[in-house]
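Undergrad: below is the sequence, then the predicted model.
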Amino acid sequence: MFVNTVIAFIIIFGTLVFFHELGHLILAQRAGILCREFAIGFGPKIFSFKKNETVYTIRLLPIGGFVRMAGEDPEMIEVKPGYTVGLLFNKEDKVEKIIINQKEKYPDALVIEVEQADLEHQMKISGYEQGNEDQLVSFSVSETSFFIVDGEEVQIAPYNRQFHSKSVWKRIKAIAAGPIMNFILAYVILVFLGIVQGVPSDEPVLGKLVDNGRAAEAGLHEGDRIQSINGKKMESWTDVVSTVREHPEKKMKIVLTRDNNKLTKYVTPEAVKTGDETVGRFGAYNPAEKGLFSAISYGATETVTVAQNIMTTLGKLVTGQFSVDMLAGPVGIYDMTDQVAKTGLINLMKLAAFLSINLGIVNLLPIPALDGGRLLFLFIEAIRGKPINREKEAVVVFIGVAFLMLVMLVVTWNDIQRLFL
């Protein structure tokens, strides 16, 4: 069972992160931004391959992911005056590769001592050829050129391929696409579930009964329409559920109709502990309607409902009505996955949809280091007409990262205490 839970956790978490980062990747590439790496996880690489300009990697720690866009961080390699580099040319006599070290492995390379290099705007490099130090030579550099460092190629990013060269609107779309993709994923999962298992109805009618459940033991059947419980009229399935919840281990008188006949049954709901309260359950589900259009509508309605509930909870967290101790981190999500996995694939998919919506909303919070924080900076830039000072932005992001790490440590510690202590 442990192995199954681990596999389920990795698949669910990996899928959510994959689609989130895929949103960033697609919109960034459409904007013309050079995306150096698409990563699932953090830490050491355990698998990688390169397609076109992007290296796709799976990393050891399954706690997130990232798309590394050119220009978001300082470029890793600089060519400064006085450097000795090797140059390889393409058929158009433009520099195609700049060899930083191990130049002896490339006997065909032209070796120069760099006098000047502009590999962002003008795409030119000039210097003195070895053996002819008196004559300055200048070369155009291809926009699809590479550095070669320790035998590995690193693509050079001209300014027009960097993140900050793009319009504010294109950058906003590239950042917002991640959370939006999570909402789309949740919607698709919920529509699929609506097609497979049907759309839950709020009619006070019994759907599938749990084998050996209290409802089945009392002689209730699928399709029974509940008229009243303890004399109280039942107008919806919501009424039924709330009434049953209020009667753990207390006998209830249920009046129902079956095949146009009125019957009276007595059911004692099972007492089930959820959190700090004990509620009643009698082992019956509400009926479901199957159909493509109802599933499409259900997917949208359920996505909005779950999003509203999550936002309400976050609002309570801000006002102090909800404690950070009640949040769940990766350890808590693993435990949640373990519990839900025991109830079947359908519930696992429901959990995945919930987590996907949760991931989308949390990432939109205006906290530095999250997508919402980056979007806030971009909206401010759009209003001001100029970007925020990069150094000030970096300081704010650093504070945001430190805050998130602190919250993650607290949440993880609470998860561990709940599980093991």
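TA: Okay, I see it.
Undergrad: make it CA atoms for all contacts and neighbour counts henceforth
TA: Noted.
Undergrad: tell me what whatever helix or strand Arg418 lives in is packed against?
TA: Assigned by DSSP states H and E, Arg418 falls within helix 390-420. Helices and strands touching helix 390-420, by 3 or more CA pairs under 8 Å, 6 or more residues apart in numbering; DSSP states H and E, are helix 330-341.
Undergrad: how about the strands of the stretch 101-250 of the chain, start to end?
TA: 110-118, 124-129, 132-149, 152-155, 199-200, 225-229, 232-233 (DSSP state E, counting those that start in this stretch).
Undergrad: need these in CSV (columns: mean neighbour count).
TA: Listed next are the strands of the stretch 101-250 of the chain as CSV, based on neighbours: other CA atoms under 10 Å:
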stretch, mean neighbour count
strand 110-118, 19
strand 124-129, 19
strand 132-149, 17
strand 152-155, 15
strand 199-200, 21
strand 225-229, 21
strand 232-233, 14
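Undergrad: of those, which is nearest Glu96?
TA: strand 132-149 (4.5 Å; CA to CA).
Undergrad: so the closest one versus strand 110-118, what angle?
TA: Strand 132-149 and strand 110-118 are oriented at 80 degrees to each other (axes from the mean of the first three to the mean of the last three CA atoms, to 10 degrees).
Undergrad: okay, one more to line up with it:
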Amino acid sequence: MTDLLPQPGILFTLATYIVMVAILVVVHEGGHYLAGRYFGVKIDAFAFGFGRELFGYDDSRGTRWKFNLIPLGGYVKFTGDMNAASQPDPQLAALPASERAELFLFKPLWQRAIIVAAGPLINFAFAILILAGVYMALGHPSTPPVVSAVVADGPAAAAGIRPGDRITAIDGSSVDRFEDIANAAMTSAGAPMTVAFERAGVEKTVTVTPKIVETVDRFGGVVRHGRLGIARSGAQVVENVGPINALRYGVADTWGITVSIARTIRQIVMGERSLDELGGPIKTGQVTGQQASLGVLSFIVFMAFFSINLGFINLIPIPMLDGGHLLLYAVEAVRRQPIGAKVQEWAFMSGFAAIMSLMVVLTWNDLGAVGVWARVASWLS
């Protein structure tokens, strides 16, 4: 049994979490900023963090670059926005046409959509570049999708899979390496999977129901995931790649992670997984510290994973998120006229309430996961 690694200290965990969030906020908000500048939108502020301004400066274009008290987040404020969520000021319509031309609210619909989408999209691009850089520096590892051993009483054995079988597809998605099989099994909620494989040149298809097991990670955390009961060949191949193939692998892995995130959220919404498995800010900070304690490379790769998460979550069609803005723009495109100010206000308020409610639930779960509620119960007993 592998010895458990010590948990990183609170200050180290907090520092690495702040560094990661700061970098990703600059990347995300930088996407909005660059797209806005490209289309000639006037920008009041680019803020690092929230709350009271600590220091800052004004550039030649009139944008205030400021650093605020709370370093967890940030925003770009376009001229005419009432708040950091880019809720427009309804009084802007009274401005002269020359002034409205520079305002985000009066830009063509397609330009507004690009500016809003630029934030999440640059998160995906950032992750692709990180992964591509890692692959160029260290090579791209992969293991052939060949089964070397089968657990006697496992799901794969019950379905008829044998050593030597080469897995070719799972649920219709092609499999190129054993890592694809492991990822599909681990993100499974125990639902049956259609597995295609090749045996002695003959294609076969079986249905396998992964077994949900609990394992302990290197830091003592309990993780629930699916398992098929097969082992890889162990013959890992590290391919030296140039920029083109590195980018191709970066795109493929980013897409695979995105699909896994979408599958997990769908499983939670459908009740196939517990909401307890969805980490909040405390859990994210804890994992960030753990990965950073393993070295700079682990921290950078985890930052790529979290960047994909940030991009995906921001595309969810909830008002206040970028996806919510895009949803309202889609409605505007169908109606061929802007949505009323009252409806937008209601949408933003409901979106804010939904996000805050989710954060409260996730934080509550996080506090339970790190043992806070158990300690409180022991004090009261």
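TA: Arrived safely, thanks for sending. Owing to the predicted nature of the structure, the values given are computational and were not obtained by experimental measurement.
Undergrad: and the TM-score between them?
TA: The TM-score (TM-score structural alignment, normalised by the length of the second structure) is 0.70; 299 aligned residues with a CA RMSD of 3.3 Å.
Undergrad: before we move on, back to that, any chance of the strands of the stretch 101-250 of the first structure in a markdown table, plus distance to Ala295 of the first structure?
TA: Formatted as a markdown table, those follow (distance: least, CA to CA, whole Å):
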| stretch | distance to Ala295 of the first structure |
| --- | --- |
| strand 110-118 | 56 |
| strand 124-129 | 58 |
| strand 132-149 | 47 |
| strand 152-155 | 46 |
| strand 199-200 | 6 |
| strand 225-229 | 23 |
| strand 232-233 | 29 |
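Undergrad: what are the buried residues along stretch 294-306 of the second structure?
TA: For stretch 294-306 of the second structure, a neighbour-count test (16 or more other CA atoms under 10 Å) marks 299-306 as buried.
Undergrad: ok, so of these, who is nearest Ile316 of the second structure?
TA: Looking across these and measuring by CA to CA, the closest to Ile316 of the second structure is Phe306, at 15.6 Å.
Undergrad: residue in the first structure paired with the closest one?
TA: Aligned against the first structure by TM-score structural alignment, Phe306 of the second structure finds its counterpart in Leu355.
Undergrad: list the residues that contact the residue sitting furthest away from the middle of the first structure.
TA: In the first structure, the residue that sits farthest from the middle, by CA atoms, centre = their mean, is Asp134; the gap is 57.1 Å. For Asp134 of the first structure, the contact set (CA atoms under 8 Å, 6 or more residues apart in numbering) comprises Tyr128.
Undergrad: without its sequence neighbours, what residue ends up closest to Gly400 of the first structure?
TA: Pro368 (4.6 Å; CA to CA, 6 or more residues apart in numbering).
Undergrad: revised request: answer the last question for Ile114 of the second structure.
TA: In space, Ile114 of the second structure is closest to Ala35, 7.2 Å off (CA to CA, 6+ apart).
Undergrad: tell me how far the equivalent of that neighbour over in the first structure lies from Ala369 of the first structure.
TA: Mapped onto the first structure by TM-score structural alignment, Ala35 of the second structure lines up with Leu27. Distance, Leu27 of the first structure to Ala369 of the first structure, by CA to CA, to the nearest Å: 19 Å.
Undergrad: Ser323 of the first structure now?
TA: For Ser323 of the first structure, the distance to Ala369 of the first structure equals 23 Å [CA to CA].
Undergrad: name the residue in those two with the higher neighbour count.
TA: Ala369 (19 against 13; other CA atoms under 10 Å).
Undergrad: trace Val304 of the first structure over to the second structure, please.
TA: Using TM-score structural alignment, Val304 of the first structure pairs with Trp255 in the second structure.
Undergrad: tell me the secondary structure for its match?
TA: helix (DSSP: H, G, I helix; E, B strand; the rest coil).
Undergrad: what helix or strand is the residue nearest to the spatial centre of the second structure on?
TA: The centre of the second structure sits closest to Asn309, judged by CA atoms, centre = their mean, with a distance of 0.4 Å. In this structure, Asn309 of the second structure is located in helix 296-314 according to DSSP H and E.
Undergrad: now the helix or strand that that helix is followed by: which residue numbers in the first structure?
TA: Sequence-wise, the next helix or strand downstream of helix 296-314 of the second structure (DSSP H and E) is helix 322-335. Aligned using TM-score structural alignment, helix 322-335 of the second structure spans residues 371-384 in the first structure.
Undergrad: could I get the buried residue list for the matching stretch?
TA: Quick answer for stretch 371-384 of the first structure (16+ other CA under 10 Å): 371-379.
Undergrad: can you list those in a markdown table and add distance to Ala31 of the first structure?
TA: Below are those laid out as a markdown table (distance: CA to CA, whole Å):
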| residue | distance to Ala31 of the first structure |
| --- | --- |
| Asp371 | 18 |
| Gly372 | 20 |
| Gly373 | 21 |
| Arg374 | 17 |
| Leu375 | 16 |
| Leu376 | 20 |
| Phe377 | 19 |
| Leu378 | 16 |
| Phe379 | 18 |
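Undergrad: in the stretch 51-200 of the second structure, which spans are helices?
TA: With DSSP state H, counting those that start in this stretch as the criterion, the stretch 51-200 of the second structure has helices at 97-100, 109-138, 155-159, 178-186.
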